[in-house]
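Visitor: The following block contains a protein sequence and its predicted model.
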Amino acid sequence: MDHRSIGELMSRNVVSVRLDTPFKEIARALSDDGISAVPVLDDEGCPVGVVSEADLLHKAANRSDMSGRTPLPHLEAWERARAEGVVAAEIMSAPAICARPQWTVVEAARLMADRHVKRLPVVDETDRLLGIVSRSDLLRVFLRRDSAIHEEISRDILTRTLRLAPSAVMADVEEGQVALHGAVDDEHTVAVLLRLCGSVDGVVAVSEDLKHPPEETGRTESAGRRGTS
């Protein structure tokens, strides 16, 4: 099966900053380019952290409210140091959580969910920045046409992988939802079909109405009767 890689989905024109980039220059970059975060690069072009709008807002939240209505938030020492920072190295969230270009959408999505981040810098084998992938980039796989999903399931899964006859199992695809119907040899084949179809890029859900012979229980029962005296 063909899975789109992170290298295909990532944005290559990445706005980045250096460790010594001043606070206001970072804020200007976010505003001018309509983005919500930038990777911070070292002298070798490797991401060492990320500065997001949330990181910059720490400074606003740490300032006194002249009206007196809102008390200063309680911050740990490291949080206060970041709130008082003036360059990227002092403000950024570190270390940078990165992806590789050969990763699948599943791998990147799991890392984002596990680390609670919205984007991943993408780096090569030397850890130099290649691009950046966001949650919206990953969601682009669900824009895949139903016809392309149907073709992959019919060609790669039903015919090449499981070697099923064209008339044995058919797949209907509508809005990314796959409905399988037909007949297979056993329940195991049903489970394999559901798993494989669910892993196809662009699939939202898989349902089945597949007929198969019932489990053979006669052999076990007769063996049990022969064992009694």
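Guide: Here it is on my side, so go on.
Visitor: hey, let's count contacts and neighbours off CA atoms from now on
Guide: Fine.
Visitor: Straight-line length of stretch 108-121, end to end?
Guide: One end of stretch 108-121 sits 11 Å from the other (C-alpha to C-alpha, to the nearest Å).
Visitor: residues of that stretch that come out buried?
Guide: Along stretch 108-121, these residues count as buried under the neighbour rule (16 or more other C-alpha atoms under 10 Å): 108-109, 111-112, 119-121.
Visitor: got it, and stretch 136-156?
Guide: 137-138, 141, 146, 149-150, 152-154, 156.
Visitor: Give me the residues contacting it.
Guide: 1, 4, 9-10, 105, 109, 170-176, 197, 200-204 (C-alpha atoms under 8 Å, 6 or more residues apart in numbering).
Visitor: same thing but at 7 Å, please
Guide: The contact list for stretch 136-156, computed with C-alpha atoms under 7 Å, 6 or more residues apart in numbering, reads 1, 9-10, 105, 171, 173-176, 197, 201-203.
Visitor: ok, so of those residues, who is nearest Gly224?
Guide: Using C-alpha to C-alpha, Cys197 is the member of the contacts of stretch 136-156 that sits closest to Gly224, with 39.3 Å.
Visitor: and after the helix or strand that closest one falls within, which helix or strand comes next?
Guide: In the assignment (DSSP states H and E), Cys197 maps to helix 187-198. Using DSSP H and E, the helix or strand that follows helix 187-198 in sequence is strand 205-211.
Visitor: next, the one to line up against it:
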Amino acid sequence: MTHTVVAVGSEAPFKQIVEPLGQWKVSAVPVLAGEGRVVGVVSEADLLAKEEFRGRGDLLKVFLRPDEEIAGEIRHSVLGRLPSTDSLTVEVTDGVVTLGGSLPDRTLVPVAARALRAVEGVVDVRLDLTHR
């Protein structure tokens, strides 16, 4: 038991749920709504039970990557493999990637989206793209 209670809001994004688990080395956090009313509990076991996380190793380590590190990997590993990506911009906030700019061909949009989602630490992908 701990004297400090760490909780998350019911509208918290995924990364804000995962962060206290790693930072405080706890296995679960209460979920609060409204004026501090407990509406549930999220545990690491709940997250690992989700099909998309099975077999992915240390869940916390993956989702606690700094945004700058994720953006750097995207610029180097993902954009470096796509043609004509000079005009693309990458922003990462709380693990959510926003890719903006122009691609030479619209068929590259789903390719880029899949490649972004494959980067460890990416929680979601938002595309603000045009094609030439």
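Guide: Looks like it came in fine. Computed from a predicted model, the values in this text were never measured in an experiment.
Visitor: TM-score for these two?
Guide: Put the two chains on top of each other and the TM-score (TM-score structural alignment, normalised by the length of structure 2) is 0.55; 82 aligned residues with a C-alpha RMSD of 2.2 Å.
Visitor: And the contacts of stretch 136-156 of structure 1, which two are furthest apart?
Guide: Maximum pairwise distance among these (C-alpha to C-alpha): 30.8 Å, between Met10 and Ala171.
Visitor: those strands in structure 2, which residues are they?
Guide: Along structure 2, counting by DSSP state E, strands occupy 8-9, 28-33, 37-43, 89-93, 96-103, 124-131.
Visitor: Dump these to TSV, plus distance to Leu82 of structure 2 and mean neighbour count.
Guide: Shown next, in TSV, are these (distance: least, C-alpha to C-alpha, whole Å; neighbours: other C-alpha atoms under 10 Å):
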stretch	distance to Leu82 of structure 2	mean neighbour count
strand 8-9	38	19
strand 28-33	40	18
strand 37-43	38	14
strand 89-93	13	17
strand 96-103	9	19
strand 124-131	13	14
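Visitor: want to throw those strands into TSV with distance to Lys15 of structure 2?
Guide: TSV is the format used below for these (distance: least, C-alpha to C-alpha, whole Å):
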stretch	distance to Lys15 of structure 2
strand 8-9	11
strand 28-33	13
strand 37-43	13
strand 89-93	10
strand 96-103	9
strand 124-131	10
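Visitor: Out of the ones you listed, flag the one nearest Pro110 of structure 2.
Guide: Closest to Pro110 of structure 2 of those is strand 124-131 (C-alpha to C-alpha; 9.9 Å).
Visitor: Just give me the mean distance for that closest one relative to structure 1.
Guide: Taken over the aligned residues, the distance from strand 124-131 of structure 2 to structure 1 averages 0.6 Å (mean C-alpha distance after the TM-score superposition for structure 1).
Visitor: so that strand matches what in structure 1?
Guide: Strand 124-131 of structure 2 corresponds to residues 205-212 in structure 1, going by TM-score structural alignment.
Visitor: Kindly report the same for stretch 23-38 of structure 2.
Guide: Counting by TM-score structural alignment, stretch 23-38 of structure 2 pairs with no residue of structure 1.
Visitor: same check, this time on stretch 92-109 of structure 2
Guide: Going by TM-score structural alignment, stretch 92-109 of structure 2 lines up with residues 173-190 of structure 1.
Visitor: distance of Ala108 of structure 1 from Leu210 of structure 1?
Guide: Distance of Ala108 of structure 1 to Leu210 of structure 1, computed by C-alpha to C-alpha: 33 Å.
Visitor: follow-up on the earlier one: who wins for neighbours among the contacts of stretch 136-156 of structure 1?
Guide: Cys197 (27 neighbours; other C-alpha atoms under 10 Å).
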